[in-house]
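1. fold the following and give me the result.
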Amino acid sequence: MKTVGIFNDTSTSGHFGCTAVMNTLVSELERRQIKPAYLWPVGLDWQPYTAKLEQAEPDMIIVNGEGTIHHSTERKRTRDLLAVAPYAKSQGKPAHLVNASITALDASAIEALRAFDTIHVRESESRQYLAEHKIEAQIVPDLSLGISAPKPAETRDGIIVTDSVYRDTAQGLKNFSDLANANFVKMKKRLPFQARLISKIQRNIQGSPASTKWRPRSDVEAFVRDLAGKELLVTGRFHSVLLSILTDTPFIALPSNTRKIEAVLHDALISGSRLISPNDLLSQKFLAETRRGIPFTSDELEALASYRTNAKISRSAMFDLIADSVL
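-> Below you'll find the model as predicted:
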């Protein structure tokens, strides 16, 4: 069996969308007889631990670019992950960047990207950005679409509201949920103290934050089942939008910290009609619209079905390519 070093295991945050992404990533690799040599957690600098990581001797390296490859001048996390590619090259290991949205990189970050053997981005705006820098990339929609969708609800009822990466927008969404008598859910659950303590003890024993076996930290299946029974989602979260696309749940979205939501809406629906600004959120007009319902049109449902089909095809091709990078 081949082995892989996976960087940026975002599921350690407890975020529902990140759990879905990592579930797909690990399971698709396992189907191709590839198991993790290690999984490096989100937000931690791996470079002080290179000697420890090299002991695992992975056959290849994968970087989960989710939520990370942007604004490299201000974000050390971006620079740390991009440094993986030149490092992998120095070790003679193929390196693959997957599930990325990419924008606003400085010259050194762009140069580091060139060391990846393959780059797969989540939407067309990122591919266009890279093309402007003469870097080739393929589009594979977000890996959260790879988890199993629940059986469609016979009847949908109620509104679900999820939060935002922006504190003010998250508060606005909470205020809207109160006015609309809607269920408000934070996408990122704080892990219990005991789980955090166990993780810290394990790191001290192992001498490294890396793990060798993936486990979910949040119940994304329960969240998706709940979502699939709702008439409408209102959200500022990218992965809430993707899981709505997975379950054919009508949604209204607010912008996030990059244009990733706008880009996905363009790719999936060729429209920004389901995007509003934070200023619209508490307007009487929007509240009245949500009370009447904002269902998908037949054209939207057809477009989303096509988007999911294309995502499945491109996802399979990407993992086949990764598997074939090591004989």
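
2. from here on, contacts and neighbour counts on C-alpha atoms
-> Will do.

3. buried residues in the longest helix that the chain contains, which are they?
-> Assignment by DSSP state H gives helix 298-323 as the longest helix of the chain. Residues 300-301, 303-305, 307-308, 311-312, 314-315, 318-319, 322-323 are the ones in helix 298-323 that count as buried (16 or more other Cα atoms under 10 Å).

4. and which of these is nearest Ser27?
-> For these, the closest approach to Ser27 (Cα to Cα) belongs to Phe319, at 10.5 Å.

5. which SS class is Lys35?
-> Taking DSSP: H, G, I helix; E, B strand; the rest coil as the rule, one finds Lys35 in the strand state.

6. how many neighbours does it have?
-> Residues lying near Lys35 (other Cα atoms under 10 Å) number 22.

7. contacts only, for the closest residue to it other than its chain neighbours.
-> For Lys35, ignoring the flanking residues on the chain, the nearest one in space by Cα to Cα, 6 or more residues apart in numbering is Thr3 at 5.0 Å. Thr3 makes contact with Ile34, Lys35, Pro36, Ala37, Pro58, Asp59, Met60 under the criterion Cα atoms under 8 Å, 6 or more residues apart in numbering.

8. can we see that at 10 Å?
-> With contacts defined as Cα atoms under 10 Å, 6 or more residues apart in numbering, Thr3 is in contact with 29-30, 33-38, 56-61, 323, 326.

9. where along the stretch 201-327 of the chain do the helices fall?
-> In the stretch 201-327 of the chain, the helices defined using DSSP state H, counting those that start in this stretch lie at 220-228, 238-247, 260-269, 284-292, 298-323.

10. let's verify the residue nearest to the spatial centre of the chain: helix, strand, or coil?
-> Centroid-nearest residue in the chain: Glu66, 4.7 Å away (criterion: Cα atoms, centre = their mean). Under three-state DSSP, Glu66 falls in the coil class.

11. please generate a structure for the following sequence too, so the two can be compared:
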Amino acid sequence: MLPSYPSVEDMVSIRPLDFELLRNEVVTDLHYAPSFGKHQNLQQQIRMLEHEFSGQSRLKLVHATLNVLLRRDIEVDNVYRQFRRLWAEHGDLLIETLDSRWLISACDSISDHSDDSCEASNAALCSLFMNTLKLTETERLITASAKPDPTRVAGRTPLFDGMTAFLPTSGDMPANLLKRLDRRLSPETLIGLIGRELVSRALSADTVFSRLAEWQTNHFWQGYLFPRPAPTRVLRRSVTPANPQPTTAEPSRPGYILLNDTGRLGDSFHFGTVYACCAIRQNLASLQWHEIGWANDRARFDALLADAKSPPTLVVLNGEGTLHHGAARAAELLSICAHAKQLGMKVAIINSVWEDNPSSMEELLKSADVIPVRDSQSLASLPAGLSATVTPDVSIQLFLRTLRKGSFLPPQHEIGVIDSVVPRNSAALLRFAERADARFFVMPIGNLRKTRNAVAERSGHVWPRLLQATDLMAAKAWVTGRFHGLIAAVCAGIPVCALPSNTKKVEGFLHDAGLAEACLLDPTWTDAPVLQQRDELARRFETQQSAAFIEHREAYLETAEMKINQMFGAVARLGF
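-> Below is the predicted model:
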């Protein structure tokens, strides 16, 4: 079934789409399957696209659908207006999460419909560059020799009509071409932003550029265009109003406010936290709860209460990785819960770590009616006498649904590497990826630009990318410093090793699951020689492919799903 919002009628309407809402929704209606070909029937085409974007931000599906509508000349003026507004407000997400196919599609739409002839021409040139590369790589797949021999090109080797072959080792054509592109593709323009990303991906992938670069002895070129900051106005998203409007009241359903919507913190995007918040919303909706709104601070919470037609019955605090080490923001969220309790609302503090918090926060915690923490170590850290339970991270439910049941393409890479919230560990993981020639991914957008700048400043050869569900399934094994990277790989059934994080959440999860011996890396791993690091990972990955390990992992995940369902049942009963 296609989602009720946005429908095709919404997309062709003059009314602006709610892109902020769509950014934080995950497509879960259908199982993943790569799309191929074209359906004459529009609804069948959109359904095929929904399969392709399963497990990903719904904003990406909307972008693809807008491009389809433009190709079919359906309400072009309105659709292109939505398309440009989407890029103006959420270009930060699209530029990092769309694959090259859909970035090229965006170039084609701009080339076809932009009123700016210079912009349209530049868009056509970006599309030409990438599609010519596509033809080159396709021809290579069909005809290339299994044994490359650069000596077959020596001196002036004719191709056609006066064109001569590029001279490996010393030719300067690619370096000069890339210098010109670097000058022309300005991140101050939309097409420059897209073009720079496309060229960088082409340079860092297994293409003619990276293969020829291996033979160069002079006139070198990098595996990316040097990152340059884009002006805020190009990537600015809609600003949330100071007085957010609650959603339409539904008298037949009790209402709740979600505290700590981690997917909306700052200007970032982290598909693990988006999964967690999406799982909370989907479960409560299925249990007949109505979301009045979300708040990440006291000001927004008070604004929601002031504008609500009827007071909420329940406040749900998504504790996630927030309630630790006496953080000021954690204390503020707990004080909101205590205030809600005084106003007569029920309070559920769920999906939380709890570590090294002061007695003042422990006192605020007592306002909660239910307190399911994520692991046994958090449970042991709670104040004595407090009634609480352990329920594994709620994102497990959504990861299992999207990653286990999809028809993903076979893995293309031996190992993938994910960054860490701990800067030292993140640097060590990046160093390992470079030495091991592995792909490196960052989970929050906020860290991506910073990591790319650090790589470029020292001429590193790994081009970091923002992790998506399809990336996760494209590697045979993972090493990660991120809690949700670990969760996702375990749920996908992919071997994974993890470093400790800024709290004991990684250790807590792995010890509760009985997987620590095979998956948990000692912190000293970061300082070991790369061959020793690889050997350690290989040994652990082999253990994780044993029948005993798989049986234990699957039993834990089955129990985790059951506990998550039971927890949401207990939360739902607070309103009845």
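
12. dump the helices of the stretch 201-327 of structure 1 to CSV, plus distance to Pro86 of structure 1.
-> Listed next are the helices of the stretch 201-327 of structure 1 as CSV, based on distance: least, Cα to Cα, whole Å:
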stretch, distance to Pro86 of structure 1
helix 220-228, 34
helix 238-247, 29
helix 260-269, 26
helix 284-292, 49
helix 298-323, 18
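
13. compare those helices and give me the one nearest Leu179 of structure 1.
-> helix 284-292 (8.2 Å).

14. can you list contacts of that closest one?
-> 158-159, 176, 179-180, 231-234, 252, 276, 280-281, 293.

15. one more: stretch 257-267 of structure 1?
-> Contacts with stretch 257-267 of structure 1, where a contact means Cα under 10 Å, 6+ apart, come from 67, 70-71, 100-104, 122-126, 141-142, 164-166, 236-239, 241-242, 245, 253-256, 268-275, 303-304, 307.

16. what sits against the residue nearest to Ser420 of structure 2 when sequence neighbours are not counted?
-> Leaving aside its sequence neighbours, Ser420 of structure 2 sits nearest to Gly481 (Cα to Cα, 6+ apart; 4.0 Å). Shown in contact with Gly481 of structure 2 (Cα under 10 Å, 6+ apart): 417-423, 425-426, 428-429, 442-443, 497-502, 506, 521.

17. cool, and Leu232 of structure 1?
-> 156-161, 182, 244, 248-252, 290-291, 293-296.

18. now which residue in structure 2 aligns to it?
-> Using TM-score structural alignment as the criterion, the counterpart of Leu232 of structure 1 in structure 2 is Ala477.

19. now swap in Arg32 of structure 1 and tell me
-> The alignment partner of Arg32 of structure 1 in structure 2, by TM-score structural alignment, is Leu287.

20. and the gap between its match and Val79 of structure 2?
-> 36 Å (Cα to Cα, to the nearest Å).

21. of these two, who's got more company?
-> The neighbour count for Leu287 of structure 2 versus Val79, taken as other Cα under 10 Å, is higher for Val79 (24 against 15).

22. now do the contacts for whatever residue of structure 1 lines up with Ser501 of structure 2.
-> Mapped onto structure 1 by TM-score structural alignment, Ser501 of structure 2 lines up with Ser256. Going by Cα under 10 Å, 6+ apart, Ser256 of structure 1 touches Ser164, Val165, Tyr166, Thr169, Thr235, Gly236, Arg237, Phe238, Glu262.

23. one more time with 7 Å, if that's ok
-> Neighbour list for Ser256 of structure 1: Val165, Gly236, Arg237 [criterion: Cα atoms under 7 Å, 6 or more residues apart in numbering].

24. list only buried entries from the contacts of Gly481 of structure 2.
-> Members of the contacts of Gly481 of structure 2 classed as buried by 16+ other Cα under 10 Å are 417-421, 425-426, 428-429, 442-443, 497-502, 506, 521.

25. in strands, which of those fall?
-> Assigned to strands by DSSP state E, the following of the buried ones among the contacts of Gly481 of structure 2 qualify: Val417, Ile418, Asp419, Ser420, Val442, Cys497, Ala498.

26. returning to what we had before: just the buried members of the contacts of stretch 257-267 of structure 1?
-> By neighbour count, with 16+ other Cα under 10 Å, the contacts of stretch 257-267 of structure 1 hold 67, 70-71, 100-103, 122-126, 141-142, 164, 236-239, 241-242, 245, 253-256, 268-269, 274-275, 303-304, 307 as buried.

27. counterpart of Ala303 of structure 1 in structure 2?
-> Aligning on TM-score structural alignment places Ala303 of structure 1 opposite His552 in structure 2.

28. packing partners of the helix or strand hosting Arg196 of structure 2?
-> Arg196 of structure 2 belongs to helix 190-204 when assigned by DSSP states H and E. Judged by 3 or more Cα pairs under 7 Å, 6 or more residues apart in numbering; DSSP states H and E, helix 190-204 of structure 2 is in contact with helix 117-143, helix 208-213.

29. go again with 10 Å.
-> helix 76-97, helix 100-113, helix 117-143, helix 173-184, helix 208-213, helix 232-235 (3 or more Cα pairs under 10 Å, 6 or more residues apart in numbering; DSSP states H and E).

30. will you turn those helices into JSON lines that also has distance to Leu472 of structure 2?
-> What follows is those, written out as JSON lines (distance: least, Cα to Cα, whole Å):
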{"stretch": "helix 76-97", "distance to Leu472 of structure 2": "13"}
{"stretch": "helix 100-113", "distance to Leu472 of structure 2": "17"}
{"stretch": "helix 117-143", "distance to Leu472 of structure 2": "24"}
{"stretch": "helix 173-184", "distance to Leu472 of structure 2": "30"}
{"stretch": "helix 208-213", "distance to Leu472 of structure 2": "23"}
{"stretch": "helix 232-235", "distance to Leu472 of structure 2": "26"}
